[in-house]
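# Prediction below, plus the sequence it came from.
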Amino acid sequence: MASPKPVALTHIGPDGQANMVDVGEKDETVRTAVAEGCVIMQPETLAMIVAGNARKGDVIGAARIAGILAAKRTHELIPLCHPLLLTKIAVDIVEDAGLPGLRVTALARVTGKTGVEMEALTAASVACLTIYDMAKAVDRGMVVSGLRLVEKTGGKSGDYRAGN
């Protein structure tokens, strides 16, 4: 059985220097990415957040806005990311008593020449960090976990869906 051909890293030039990929010749397509993460916490912390009793205010609302803002600024945070004219960003945060904690799902969409995986991942991670920040006074043992790309569609490389 032959080994798969190694994939060249597109952000590294022949001389080893990092560079921004030229996407000018690529076709514009609708590209969507969904990422997720979670914040595991004490059941009492989860109850406080869901009831809206956190001292800093609406934890879920603030985390949603933070995630949206983060997606819009991904190119300022991650070196070599292209600035994108995002057409949709959605951040959904739901209670998951089984963790216990909050599960964050972020969707990013663009019609463009490059993907939006980093925007979705950035939105999910910053939303999780905001939850931690707003509740750390009562639960410093919270854990941000499971940050991953769930799916992506569009572009030359095609669709991707993570396994369970």
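Cool, the structure landed.
# Could you use CA atoms for every contact and neighbour count after this?
Will do.
# E117 contacts V34, correct?
Yes: counting by Cα atoms under 8 Å, E117 touches V34, with 7.3 Å between them.
# who has more neighbours, these two?
V34 (27 against 24; other Cα atoms under 10 Å).
# I'd like the distance between that one and A123.
10 Å (Cα to Cα, to the nearest Å).
# can you list residues touching both of the two?
Common contacts of V34 and A123, defined by Cα atoms under 8 Å, 6 or more residues apart in numbering, comprise A106.
# Correct me if wrong: T74 contacts L121.
No: using Cα under 8 Å, T74 makes no contact with L121, being 9.3 Å away.
# Show me which of these two is the more surrounded one.
Taking neighbours as other Cα under 10 Å, T74 and L121 compare with L121 leading, 28 against 21.
# Correct me if wrong: that one contacts E36.
Yes: at 7.3 Å, L121 and E36 qualify as touching, with contact defined as Cα under 8 Å.
# Check it against this one:
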Amino acid sequence: MSGDRPTLTHIGATGEAHMVDVGGKSETARSATAEGYVKMNRATLHLIREGNAKKGDVIGTARLAGIMAAKQTANLIPLCHPLMLTKVGVDIVEDETLPGLRVTATAKLTGRTGVEMEALTAVSVTCLTIYDMAKAADREMEIGGIRLVEKSGGRSGDYRRAEGGQ
């Protein structure tokens, strides 16, 4: 950041997009956690819980899709660095208040750049997979709330979203 004005690290002085050079940065332990949800009809949630979706195990398949997506982030987001992730975890839990499923993903590595995009990609693809696998039963599902919850490591330090933060 320059002064109090935020800057975009992937945009050059004349507006061109570029990949940030992280070669001079120190390797540090880094992690990021993101979250999101899929809101659905209670009957759809029950169908998923009971394992009766036409396409099979929604939770298991969606978890695997999220892990695979985190590993492919650099192929999906143009200016992301390919990373050697040491851990990707995806948790999917029922939330009767939605009703639906809440998704949390955590990505970790020791490296020169953060893993926020990998955690966010894991959540996004997990939610999309839940939608895909259950859409025959419920086309009214809603995906939302995808956001970074926390991150640690690197020059910018630790971050944790305030409760109720935007």
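On my side now, so go ahead. All values reported here derive from a predicted model rather than from experimental measurement.
# one step back: what sits in contact with each of L121 and E36 of the first structure?
What both L121 of the first structure and E36 touch, as defined by Cα under 8 Å, 6+ apart, is the set A106, L147, R148, L149.
# Help me confirm that the third one is found in a strand?
Yes: checked against DSSP: H, G, I helix; E, B strand; the rest coil, R148 of the first structure lies within a strand.
# Any figure for the gap between it and A120 of the first structure?
From R148 of the first structure to A120 of the first structure the distance is 9 Å (Cα to Cα).
# These two: which is more packed in?
A120 (34 against 17).
# How about the contacts made by the more buried one?
A33, V34, A35, A71, I89, A106, L107, A108, L149.
# Just those: which are in strands?
Using DSSP state E, A33, V34, A35, I89, A106, L107, A108, L149 are the members of the contacts of A120 of the first structure that sit in strands.
# ok, which stretches of the second structure are strands?
Under DSSP E, the second structure gives strands at 28-39, 87-95, 100-111, 142-152, 159-160.
# And these: which comes nearest T61 of the second structure?
Closest to T61 of the second structure of the strands of the second structure is strand 87-95 (Cα to Cα; 11.0 Å).
# how much does the closest one deviate in direction from strand 28-39?
Calculated by axes from the mean of the first three to the mean of the last three Cα atoms, to 10 degrees, strand 87-95 of the second structure forms an angle of 30 degrees with strand 28-39.
# and the angle for strand 87-95 of the second structure with strand 100-111?
Using the same axes, to 10 degrees: strand 87-95 of the second structure against strand 100-111 is 170 degrees.
# I'd like the distance from strand 87-95 of the second structure to the chain centre, please.
10 Å (Cα atoms, centre = their mean, to the nearest Å).
# quick one on the thing from earlier: hey, what's in contact with both of R148 and A120 of the first structure?
A35.
# Going along the chain, name the helices of the second structure.
Taking DSSP state H to define them, one finds helices in the second structure at 42-50, 58-71, 73-76, 116-134.
# any chance of the strands of the second structure in JSON lines, plus distance to T7 of the second structure?
Converted to JSON lines, the strands of the second structure look like this (distance: least, Cα to Cα, whole Å):
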{"stretch": "strand 28-39", "distance to T7 of the second structure": "21"}
{"stretch": "strand 87-95", "distance to T7 of the second structure": "29"}
{"stretch": "strand 100-111", "distance to T7 of the second structure": "23"}
{"stretch": "strand 142-152", "distance to T7 of the second structure": "19"}
{"stretch": "strand 159-160", "distance to T7 of the second structure": "18"}
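# Tell me which of the ones you listed lies nearest to L128 of the second structure.
Taking Cα to Cα, strand 142-152 is the member of the strands of the second structure nearest to L128 of the second structure, at 7.7 Å.
# Can you spell out which helices and strands pack onto the closest one?
strand 28-39, helix 116-134, strand 159-160 (3 or more Cα pairs under 8 Å, 6 or more residues apart in numbering; DSSP states H and E).
# okay, the angle between that strand and strand 28-39?
Using the same axes, to 10 degrees: strand 142-152 of the second structure against strand 28-39 is 160 degrees.
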